[in-house]
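*Asks:* make a model of this:
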Amino acid sequence: MSELSIFAIVTIAIIIIIIIAIIGNSLSDRGSQEYERPEARAGREGEYIATNIIRKVLRDEDILLTNVEISYDGRKAELDNVIINKYGVFIIEVKNYAGTIYGKADDYTWIKSKTDPFGNTFTKTVRNPIKQVNRQVYLLAKHLELYGFNVWVEGYAFFVQGNSPVWCKEVLGSLHDIDKAVHTFNRNRLSVSDTEAIKEILLGSYR
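*Replies:* Got it, this is the predicted structure:
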């Protein structure tokens, strides 16, 4: 075999190795980008389900905003769902926990327990959603005050799986609960102009 033939074979082999390496890295990068933690996926799916449920009880004058980012005094929060209407401003925090949840209304954290098909039980500490939504209520009310709106904000936690360990006024477990929560006069009676202004504030386009 001539030196030219050997050189050609080596060159082709090197090119093939380079191509394989490029394809491998590409697949690896794509896999890492497409991977999503089970908790994150469950949360995203839960938000999608809950938002569709909320839409079923909305009336013509209701405004629904999702994934609203707010801040006050350096403290930030992302609100799953905010409903604005003549009855007031309402936050609905969505939780799609699988398994059994243990905790009390005043506990800072709760325990989530889940058993897999093989009989293995896993536990995890999660933040008490009631405490979480109460913080969101405070931040949203203060955020709106910065724009001159002194609005009473109501906050609720909605459990997609219906497995809240406690049931109180901040916990919603059904379509009826959501409808009643956002369509009952409390401390507000907002005008159409007020609801539109609050919407623009939360969308970041208020002038």
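*Asks:* could you use CA atoms for every contact and neighbour count after this?
*Replies:* Fine.
*Asks:* now the spatially most central residue of the chain: how far from Glu34?
*Replies:* Most central in the chain under Cα atoms, centre = their mean is Asp80, positioned 4.7 Å from the mean C-alpha point. Per Cα to Cα, to the nearest Å, Asp80 is found 23 Å from Glu34.
*Asks:* now Ile22
*Replies:* 18 Å.
*Asks:* tell me which of these two has more neighbours.
*Replies:* More neighbours surround Ile22 than the other of Ile22 and Glu34, with 12 against 9 (other Cα atoms under 10 Å).
*Asks:* for the comparison step, fold the sequence that follows:
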Amino acid sequence: MYLLIIVAIIVCIFRLPIVKGIIGEAIVRIIIGKNSIDSKAPKFVINNLVLESANGRTSQIDHVVINQNGVFVIETKNYSGRIYGNDSQINWTQVLNYGRVKNHFYNPIKQNYTHICVIQELLKQKVEIFSVVVFVKGNIRYINSENVYNVFGLMKKLKTNSKICISIEQMNLIYDTLIEHNKNMVVSNSEHIACVERMKNDVKNGICPRCGSILVVRHGKNGDFMGCSKYPRCRFTKSID
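*Replies:* This next block holds a predicted model:
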């Protein structure tokens, strides 16, 4: 009896979104490996990077890989079922139980775009930055995006090819810059959550959380949404609830 209760508790724990996220990130960590600057395919790896933008907002980035092809900013999702979405949609859809259950979540491409903007802001140099969204479990065949991969696609994407875009010296500089800004920040999880709440309040008050400009109603092929008035300089968008 007690054994069944323990098993049931363990199953419930592993179904928690936060636990699924941790497991997904752990799997990706194994795939991308560690720093290997002295190998034939040199690379730097940073996991769980927290950066602060010029307007004081924080971005929590799952993984960053730097090799001679460029900088890869990786957002990890550990969702099961069929996943539907494209680059322009505000929200994507997770379909479970043969279509009986549908869950919506914010477009991870747009989420990762925010992360890339913060990195570009810090680096202050022209460098090839790739947006990579990885679904560890979900069926991604219904996603219309060139930036979404499963774990096997991620391995292929990160494999250094003959096109050398970044020198070893540039790789070191990029890595040191990101690590320096990460180390100099003392941001706890509670502070990051508080920052996210401030962003939500800004949106409620019609203020763009990315640049501080006014949000306006825009019309797209998938319906109306809130967008920054400074578009295309700022591409922040939010669905209208």
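*Asks:* check contacts around the residue nearest to the centre of the first structure.
*Replies:* 47, 66-68, 91-94 (Cα atoms under 8 Å, 6 or more residues apart in numbering).
*Asks:* for stretch 79-92 of the first structure, buried residues please.
*Replies:* For stretch 79-92 of the first structure, burial by neighbour count (16 or more other Cα atoms under 10 Å) applies to 79-92.
*Asks:* coming back round to it: so which of the contacts of Asp80 of the first structure sit within helices?
*Replies:* Glu47 (DSSP state H).
*Asks:* out of the contacts of Asp80 of the first structure, which sit inside strands?
*Replies:* 66-68, 91-94 (DSSP state E).
*Asks:* turn these into a markdown table, columns for distance to Lys114 of the first structure.
*Replies:* As requested, those are exported to a markdown table (distance: Cα to Cα, whole Å):
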| residue | distance to Lys114 of the first structure |
| --- | --- |
| Thr66 | 29 |
| Asn67 | 28 |
| Val68 | 30 |
| Ile91 | 28 |
| Ile92 | 25 |
| Glu93 | 22 |
| Val94 | 19 |
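*Asks:* return a PyMOL selection command for the buried portion of the residues you listed.
*Replies:* Here is the PyMOL command that selects only those of these that count as buried (16+ other Cα under 10 Å):
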select buried, resi 66+91+92+93+94
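*Asks:* leaving out sequence neighbours, find the closest residue to whichever residue in the first structure pairs up with Thr76 of the second structure.
*Replies:* Aligning on TM-score structural alignment places Thr76 of the second structure opposite Val94 in the first structure. Among residues not flanking Val94 of the first structure along the chain, Phe158 sits closest, at 5.0 Å (Cα to Cα, 6 or more residues apart in numbering).
*Asks:* do I have it right that Tyr102 of the first structure meets Asn163?
*Replies:* No - if you go by Cα atoms under 8 Å, Tyr102 of the first structure and Asn163 don't touch, sitting 9.5 Å apart.
*Asks:* now name the helix or strand holding Val133 of the second structure.
*Replies:* Element membership for Val133 of the second structure (DSSP states H and E) is strand 129-135.
*Asks:* identify the residue range in the first structure corresponding to that strand.
*Replies:* With TM-score structural alignment as the criterion, strand 129-135 of the second structure aligns to 153-159.
*Asks:* coming back round to it: give me the contacts around the helix or strand just after the strand holding Val133 of the second structure.
*Replies:* Remark: after strand 129-135 of the second structure, the chain's next helix or strand is strand 143-144, criterion DSSP H and E. Under the contact criterion Cα under 8 Å, 6+ apart, strand 143-144 of the second structure has outside partners 83-87.
*Asks:* just give me how far strand 143-144 of the second structure sits from the chain centre.
*Replies:* How far strand 143-144 of the second structure lies from its chain's middle: 17 Å, per Cα atoms, centre = their mean, to the nearest Å.
*Asks:* mean shift between that strand and the first structure?
*Replies:* For strand 143-144 of the second structure, the mean deviation from the first structure after alignment is 2.7 Å (mean Cα distance after the TM-score superposition for the first structure).
*Asks:* still on that earlier bit, aligned to the residue nearest to the centre of the first structure, what sits in the second structure?
*Replies:* Match for Asp80 of the first structure (TM-score structural alignment): Asp62.
*Asks:* mind listing the strands for the second structure?
*Replies:* Using DSSP E, strands in the second structure cover 43-52, 58-67, 70-77, 82-86, 91-96, 101-106, 129-135, 143-144, 148-149, 215-220, 223-228, 237-239.
*Asks:* contacts for the fourth one next, please.
*Replies:* Looking back up the chat, that one is strand 82-86 of the second structure. With Cα under 8 Å, 6+ apart, strand 82-86 of the second structure has contacts from 91-96, 107, 138-145.
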